[in-house]
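S.K.: What would the 3D arrangement of this be:
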Amino acid sequence: MTTLAYTLTSAIFVILGLWHLYWAAGGKLAHGAAIPTRQDGSPLFRPSAAGTAAVGTALLACAALVAFNAGLLPLAGAARWTRWAGAALALGLLARAIGDFGYVGFFKRKGGDPFARLDTRVYSPLCLLLAAGTLAASWPLA
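M.R.: Purely as a prediction, here's the structure:
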C-alpha cells in the first residue's frame, strides 16, 4: 500500500511537471485558471516561458526525489541529504497549502476568480496530499 502511495505521489509530480513544460512550450489548455487575478481581473503576475519551464523541471526533480527516497528508483550512494531535501519539500508544500493569506492557499482573502475556486478545491488540497506523500517517502514510519 505504501508503494502505491509513493508511486502516486511521484506520478503526480511528473504530470504537473509535464503540464508546466507544455505551458512553457506555448500550450493554452487550462492556462486561464492557473494564475491568480486581482480584483480588476488582471493577472497577478505573467510567468515567462523560461520561468514556467524551470517550474516544470523542478517538479520533475521532485518526482525523482520522492522516487529515490521511496526506493522506487535506485540512487547509487543515496545520501542522507535526500531525506532532508524531501522533508524540506514537504514543508514547502505545506506552506503553499496554507498560503500567503492573500491570493493562494486555504487562508487566502481574495477569491471569486477561477483560480481561487480551483485553489480551494484542488490546488491546496493537492499540496497537502503531496506534502504527506513526500514526507512519508522521506521518513517512513516502519
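
S.K.: make it CA atoms for all contacts and neighbour counts henceforth
M.R.: Will do.

S.K.: what does the strand or helix carrying Ala61 contact?
M.R.: For Ala61, the host element (DSSP states H and E) is helix 49-70. Helix 49-70 has contacts (Cα atoms under 8 Å, 6 or more residues apart in numbering) with 3, 6-7, 9-14, 16-21, 23-26, 73-75, 78, 82-83, 85-86, 89, 134, 137-138.

S.K.: Next, the structure of the following sequence, for comparison with the previous one:
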Amino acid sequence: MLAFAYFIFALMHVYWAMDGRRGLRSAIPERDDGRPLFHPRRYGTWVIAAAIAGCSVLLLWWVRAFASPLPDSVLRGGVLMLAVAMVLRAIGDFRYFGLFRTIRISRFARMDRWLYTPISMLAGALLLLMGLTG
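M.R.: Predicted structure coming up:
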C-alpha cells in the first residue's frame, strides 16, 4: 500500500512537471508575505518524480512483489534510509514545514498540518517497522 502511495505522489509530480497547475500552490511552502519559498523548475520536478517512483520500486522489491537485482542488505538499507528521510520530513525545518514549523498561515501550512506531516510520520513509522522486522 505504501508503494502505491509513493507511485501516486510520483504521478502528481509528473503532472506538475508537464505544466499542470492544480494543487501546486498547496504543495510549495510560502514565506510570511505569501510569496512561494521557491519556484520549482521543470527539470527538478522530473528528478523528484523519478526519485519518488524509485522509492515505490524499492518498496516493491522489499516485499518481493517482483525480483530485485539488489541484495537484501542493500534493500534494507534503502528502506531504513527512506524511513529516516520521512521522519526528518515530519520533524521539519522549524520554519516552513513539519511538526515544528513557525509559519502556520498559508495554504501549504494548512495542508502540511493536516496531510503532509501526518503522512510523513506514518510512512516513517511503517518504513522503520518494515526495515527492522523484514
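
S.K.: what span of structure 2 lines up against the helix holding Ala61 of structure 1?
M.R.: On structure 2, the counterpart of helix 49-70 of structure 1 by TM-score structural alignment is residues 42-63.

S.K.: So which residue is dead centre in structure 1?
M.R.: In structure 1, the residue lying closest to the centroid (Cα atoms, centre = their mean) is Cys127, at 5.9 Å.

S.K.: what does it align to in structure 2?
M.R.: Match for Cys127 of structure 1 (TM-score structural alignment): Ser120.

S.K.: next one: Ile12 of structure 1
M.R.: Counting by TM-score structural alignment, Ile12 of structure 1 lines up with Ala5 in structure 2.

S.K.: what residues are up against that match?
M.R.: Contacts of Ala5 of structure 2 (Cα under 8 Å, 6+ apart): Ser56.

S.K.: is it fair to say it lies in a strand?
M.R.: No: counting by DSSP: H, G, I helix; E, B strand; the rest coil, one finds Ala5 of structure 2 to be helix, located in no strand.

S.K.: any idea how far it is from Gly20 of structure 2?
M.R.: Look at Ala5 of structure 2 and Gly20 of structure 2: by Cα to Cα, to the nearest Å, they are 20 Å apart.

S.K.: Now name the helix or strand holding the counterpart of Arg25 of structure 2 in structure 1.
M.R.: Matched by TM-score structural alignment, Arg25 of structure 2 corresponds to Gly32 in structure 1. Here Gly32 of structure 1, judged by DSSP H and E, is contained in no helix and no strand.

S.K.: Counting neighbours, what do you get for Gly32 of structure 1?
M.R.: Residue neighbour count, defined by other Cα atoms under 10 Å, stands at 12 for Gly32 of structure 1.

S.K.: Contacts only, for it.
M.R.: Gly32 of structure 1 neighbours (Cα under 8 Å, 6+ apart): 114-115.

S.K.: One more: Leu75 of structure 2?
M.R.: 58, 61-62.

S.K.: Recalculate using a threshold of 10 Å.
M.R.: 58-59, 61-63, 68-69, 81, 131 (Cα atoms under 10 Å, 6 or more residues apart in numbering).

S.K.: same check, this time on Met111 of structure 2
M.R.: Contacts of Met111 of structure 2 by Cα under 10 Å, 6+ apart are 26-27, 29, 97, 117-118.

S.K.: Appreciated, that's everything.
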